[in-house]
Every structure is written in structure tokens, then in C-alpha cells.
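Undergrad: have a look at this fold, sequence not included:
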């Protein structure tokens, strides 16, 4: 099976500073991949390279079977929700999505139906015709993921999707991620909310100082330290990022 996301030696340097170094991963189609790491570890830089927003210094990558060098060919197959969603404050939520569906060349009738479904799904019907500059952080995050998935991409990149959401909205976001994966979308999920990754991820990669230092199923990472105790993914993450880079997760 061809990976939905595959990188080989992906590297990004800014002058003498290494943001991402020699990253090689392969993510299966229809899976949720939790991408973990401390602040400044290289998660966002990796996402920006995989979505063609930043050019790598070295290495290569393919997303949905398309090289990241082919931006025009790749863009229709991906969706991206950055930590700060790119929204036009002077537009209403509906106008924002209408603009996005126009860029995606969705037929007007289909675009309207998808918009209405998403406004309902994210409990944003009352805010659909309000200006975005009146939106709360949570409302902006909801609109951000709506515009990331409205064209039903094959691969979705989510950078801190639950940040700023109240518990009900965060639950909706988690349910939505699970539903997208059930529809054979592939999700690369970066978040500091480790229970979200524990609940949703099929596999987890931990990046530290720009290098992938551990990879495996959540249960594998939890068993990393042979303590005999019931461990959480948070415990495993803290141990892994405290250790020297390059350690491997034991086989199940």
C-alpha cells in the first residue's frame, strides 16, 4: 500500500539553525498519526513543508502520491489547519467558506450543501452570517477546520486543532477527526493535548530538536519504560523527550 505521507531525509535549515533534520516517516492511508514534540521541536515546520508553504533544504516527500515539489497538483488533495487559521476578519463565516469553495472550484449547489452541513456539525449556524472579527477563538478554530476539509481532501494536517475550544467543541473536534479517518482521510495531528492523541491516533511520532526520536503505536510508547506501572502517553512523552535523541520504541 502506497503511504499517504512519505518523507525521506526531509531537512530544513535556516542559516546555521536546523529546524528539521533527516526526517523519514511513512503514514498509512486512512490513519491518524499523532505528531508530538515540545515547542520549537519542528512540528509546524514539517507541516509547512508537507503543505508546500516552506521549501525543504534537503530530502523529499510525497503526500497523497504527489511530490511536494508539485504544488499545483498537490493542493487539491490536502487540507491544512494551522494553529492560527487564515481567516478574513471583514467577512462573515459563510462568505469565508464561499470564497474557499470558489478557490476549490466546487459547484455552487454542492458548496452550499457542504457549508450548511458543516455549520450544523460544528454548531456554528447562528454565527454563519456574523463577521469573523466578532468570533471567539473557538469559533475561529471551528471555521478553520471547516475550510480545511470542505473540499474533502485525501490528507488533512491539523496543528493544535483543539486549542481554545470549550469542552463541548473539543469533543466535536475529536469526533470529527475520527469521522474523517473513517472516511479514509489521512490525518497528521499535532497537539499538546495528549489524551486526544491517545484516543485517536493509530501511530505516534515524537520529534525533538528537529529529529524523530521515537515512533510507534500509543501503547508501544506507553511501554517504553519497563516500570511495571500503568503509564500514560504523557508519562512516555516526557521520558522520551528527556532522553537523548535516537532511541527506539520496543516492538510489541
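TA: Arrived safely, thanks for sending. Bear in mind the structure is a predicted one, so any value in this text is a computation, not a measurement.

Undergrad: going forward, measure contacts and count neighbours with C-alpha atoms only.
TA: Noted.

Undergrad: could I get the buried residue list for the lengthiest strand in the chain?
TA: The longest strand of the chain (DSSP state E) is strand 5-14. Across strand 5-14, burial judged by 16 or more other CA atoms under 10 Å covers 5, 6, 7, 9, 10, 11, 12.

Undergrad: over to stretch 200-212?
TA: Applying a neighbour-count criterion of 16+ other CA under 10 Å, one finds 200-212 buried in stretch 200-212.

Undergrad: in helices only, show me those residues.
TA: Judged by DSSP state H, helices contain the following of the buried residues of stretch 200-212: residue 200.

Undergrad: ok, then the element right after the longest strand of the chain?
TA: Using DSSP states H and E, the helix or strand that follows strand 5-14 towards the C-terminus is strand 17-23.

Undergrad: leaving out the residues flanking it, which one is nearest to residue 112?
TA: Closest residue to residue 112 apart from its sequence neighbours, by CA to CA, 6 or more residues apart in numbering: residue 98 at 8.0 Å.

Undergrad: pretty sure that neighbour is touching residue 110, no?
TA: No: using CA atoms under 8 Å, residue 98 is not in contact with residue 110, being 11.1 Å away.

Undergrad: contacting residues for residue 196?
TA: residue 174 (CA atoms under 8 Å, 6 or more residues apart in numbering).

Undergrad: which one of residue 98 and residue 110 is surrounded by more residues?
TA: Between residue 98 and residue 110, counted using other CA atoms under 10 Å, residue 98 has the larger neighbour count: 18 against 10.

Undergrad: where does that one land in three-state SS?
TA: Secondary structure for residue 98, judged by DSSP: H, G, I helix; E, B strand; the rest coil, is helix.

Undergrad: distance check, it against residue 13.
TA: 37 Å (CA to CA, to the nearest Å).

Undergrad: could you do residue 107 as well?
TA: From residue 107 over to residue 13 (counting by CA to CA), the distance is 41 Å.

Undergrad: nearest the geometric middle of the protein, what residue?
TA: The chain has residue 158 as the residue nearest its centroid, 2.3 Å off, counting by CA atoms, centre = their mean.

Undergrad: quick check: that residue touching residue 84?
TA: No: taking contacts as CA under 8 Å, residue 158 lies outside contact range of residue 84: 10.9 Å.

Undergrad: check contacts around the nearest residue to residue 6 once chain neighbours are set aside.
TA: Closest residue to residue 6 apart from its sequence neighbours, by CA to CA, 6+ apart: residue 26 at 4.4 Å. Going by CA under 8 Å, 6+ apart, residue 26 touches 3, 4, 5, 6, 7.

Undergrad: so which of these is the closest to residue 149?
TA: For the contacts of residue 26, the minimum distance to residue 149 (CA to CA) is 16.3 Å, reached by residue 4.

Undergrad: thinking again about what came up before, can you say which helix or strand has the residue nearest to the centre of the chain in it?
TA: Counting by DSSP H and E, residue 158 is part of strand 155-159.

Undergrad: structure B:
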């Protein structure tokens, strides 16, 4: 569903190598965890996948579509939740959600049904008539998640999605992610919550200083570690 081939990205005229020639192949029906310390290249990689940053070299393929040669077709298959929910503060929540529905061409009846479901699930139904400027960080995160889920994307990309969510909403999001993959969709997400990644992900990649330093299932990662360690210990061993 998603393939990265020899992707690289530098800043400051090549002085800083944020992402260094990485290759990943993510399958349909897979929850794929993307882990790394701050500054390792996670967000830069994600922004190249979704079309916000152009790679210096390499290729991003979504399904069978070259994401940079056919960007509209590629983006029609993707929903993206960024690491910080910077959205239109002067819109009401429902106005933002209808804008998202319009962008993806979701019919009114289907849209209303999905909105009722997700707004109830994330406990923000009573707040959608308010300006987004009045929302807490967690409420903004929930409204962004709701908007991203409206299109039922083939590829759901999330950058630190649990930040700011209350325990119930975080649990519901994990349930949604698993259900999507059971239906043949693909989830690609970064997180610093290693316990969540260990329990939820089918496969995990660890990036450090722009390079992939580990890739595989939890069993495969443990097999390459010195002992049968937790993901936290493996992560610290590989990134220190």
C-alpha cells in the first residue's frame, strides 16, 4: 500500500541530513509503527509521504500511484493527522468537518452518519457548534481525527496521534485503527508511546539520525536483540 524507495531529505543546503536513503514497504491490512527519538526524521518522512515536503531523491508510491507524479490521485487515498492540530481557529467545528467532507466529496447522508458516529465516539458532539479557537488541544486533536476518518482512507497516516487524548478516546482510536486494518486498510503512525506500539503494531521501524536501524515484527526485533527485551529496551539500545 505504501512504498518508500531510497528517500532522502536534507536541510541547510545539505548540511543536515534529516532522512538518509530509507526504504520501506508497508502492506495492506497492516498497522505499521514508526518510532524514533526527537529529531530522528519521523515527521520529515511523514511529510514526504503525504506531499508536504518533496524528497531530494527517491520515490514514494501509494498503492500503484507515484505520489509526486500523480499527487491528487495519491492524496485521494490518504488521510493525515499531523503532530500538532493547527487548524482554522475562526471556523466552527462543524464548518471544518463539512469542509473536509467537501474536499473528499462525501455525500451528505453518508457524511451525517459518520459525523454522528465519530463525534459521539470522541465525546465532542456538544462542541461542534463552537469556534475551534475555544477548543483545548485534546478537542482539536479529536476534531482533526474526525475529519480525517470521514473519507474512510485506504492509507491512514498519523503523527503522534495519542498526544492530548483522554484515555477513553485513545482507546477508541486504537480500536478504530485495528478495525480499519481488519478491513484491508493500512495505518502508518509515529508515536513515542512505546507500550502502545508494542501492543498494537504488526510491524515496527525504528529510525535514528535519518536511517532505519531496525525493522520487523516484535518477535523479529526481539530475536535480533541481545536478550528477549521489551520494545523500550530495544529502542534505547538502538538509539543511544
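TA: Now that the structure is in, tell me what you want to look at. All values derive from a computational prediction rather than experimental measurement.

Undergrad: TM-score for the pair, please.
TA: Laid over one another, the chains give 0.94 as their TM-score (TM-score structural alignment, normalised by the length of structure 2), with 237 aligned residues with a CA RMSD of 1.3 Å.

Undergrad: the inter-axis angle of the longest helix along structure 2 versus strand 155-159?
TA: Taking DSSP H as the assignment, the helix of structure 2 that covers the most residues is helix 167-182. Relative orientation of helix 167-182 of structure 2 versus strand 155-159 (axes from the mean of the first three to the mean of the last three CA atoms, to 10 degrees): 150 degrees.

Undergrad: so how much does helix 167-182 of structure 2 differ from structure 1 once superposed?
TA: Helix 167-182 of structure 2, aligned to structure 1 and superposed, deviates on average by 1.7 Å (mean CA distance after the TM-score superposition for structure 1).

Undergrad: give the aligned range of that helix in structure 1.
TA: Aligned using TM-score structural alignment, helix 167-182 of structure 2 spans residues 167-182 in structure 1.

Undergrad: can you give me the first-to-last residue distance of stretch 102-116 of structure 1?
TA: Taking CA to CA, stretch 102-116 of structure 1 runs 16 Å from one end to the other.

Undergrad: still on that earlier bit, any idea how far the residue nearest to residue 6 of structure 1 is from residue 64 of structure 1?
TA: Taking CA to CA, one finds residue 26 of structure 1 at 11 Å from residue 64 of structure 1.

Undergrad: which element, helix or strand, includes the aligned partner of residue 239 of structure 1 in structure 2?
TA: Per TM-score structural alignment, the equivalent position to residue 239 of structure 1 in structure 2 is residue 237. For residue 237 of structure 2, the host element (DSSP H and E) is helix 231-239.

Undergrad: how close does that helix sit to structure 1?
TA: Looks like 0.8 Å for helix 231-239 of structure 2 (mean CA distance after the TM-score superposition for structure 1).

Undergrad: who's in contact with the closest residue to residue 170 of structure 1 other than its chain neighbours?
TA: The shortest distance from residue 170 of structure 1 to any non-neighbouring residue, by CA to CA, 6+ apart, is to residue 162 (5.5 Å). Residues near residue 162 of structure 1 by CA under 8 Å, 6+ apart: 141, 170, 173, 191, 193.

Undergrad: mind listing what's buried in stretch 191-201 of structure 1?
TA: For stretch 191-201 of structure 1, using 16+ other CA under 10 Å, the buried residues are 191, 192, 194, 196, 197, 198, 200, 201.

Undergrad: separation between the residue lying closest to the third one once chain neighbours are set aside and residue 83 of structure 1?
TA: Closest residue in space to residue 194 of structure 1, ignoring its immediate chain neighbours: residue 234 at 6.2 Å, by CA to CA, 6+ apart. To residue 83 of structure 1, residue 234 of structure 1 is 21 Å away according to CA to CA.

Undergrad: over to residue 6 of structure 1?
TA: As judged by CA to CA, residue 6 of structure 1 and residue 83 of structure 1 stand 23 Å apart.

Undergrad: still on that earlier bit, tell me the helices and strands packed up against the helix holding residue 237 of structure 2.
TA: Using 3 or more CA pairs under 8 Å, 6 or more residues apart in numbering; DSSP states H and E, the elements in contact with helix 231-239 of structure 2 are helix 194-200, helix 218-224.

Undergrad: the last one vs structure 1, average offset?
TA: Between helix 218-224 of structure 2 and the aligned residues of structure 1, the post-superposition mean distance stands at 2.5 Å (mean CA distance after the TM-score superposition for structure 1).

Undergrad: isn't residue 81 of structure 1 up against residue 163?
TA: No: with contacts counted by CA under 8 Å, residue 81 of structure 1 stays clear of residue 163, the gap being 11.7 Å.

Undergrad: ok, these two, which is more surrounded?
TA: A side-by-side neighbour count of residue 81 of structure 1 and residue 163, using other CA under 10 Å, places residue 81 first with 24 against 16.

Undergrad: ok, the more buried one - contacts?
TA: Each residue near residue 81 of structure 1 by CA under 8 Å, 6+ apart is listed here: 144, 145, 148, 156, 157, 158, 159, 161.

Undergrad: and the gap between the nearest residue to it once chain neighbours are set aside and residue 215 of structure 1?
TA: Closest residue to residue 81 of structure 1 in three dimensions, ignoring its sequence neighbours and counting by CA to CA, 6+ apart: residue 158, at 4.9 Å. Residue 158 of structure 1 sits 19 Å away from residue 215 of structure 1 when distances are taken as CA to CA.

Undergrad: check residue 134 of structure 1 too.
TA: 41 Å.

Undergrad: neighbour count: these two, which is higher?
TA: Legend: neighbour count by other CA under 10 Å for residue 134 of structure 1 and residue 215, higher for residue 215 (21 against 13).

Undergrad: and the more buried one, which of the three is it?
TA: Per three-state DSSP, residue 215 of structure 1 ends up strand.

Undergrad: wait, doesn't it sit right on residue 205?
TA: Yes: contact criterion CA under 8 Å: residue 215 of structure 1 and residue 205 qualify, at 4.3 Å.

Undergrad: and stretch 78-86 of structure 2, end to end?
TA: With CA to CA, one end of stretch 78-86 of structure 2 sits 18 Å from the other.
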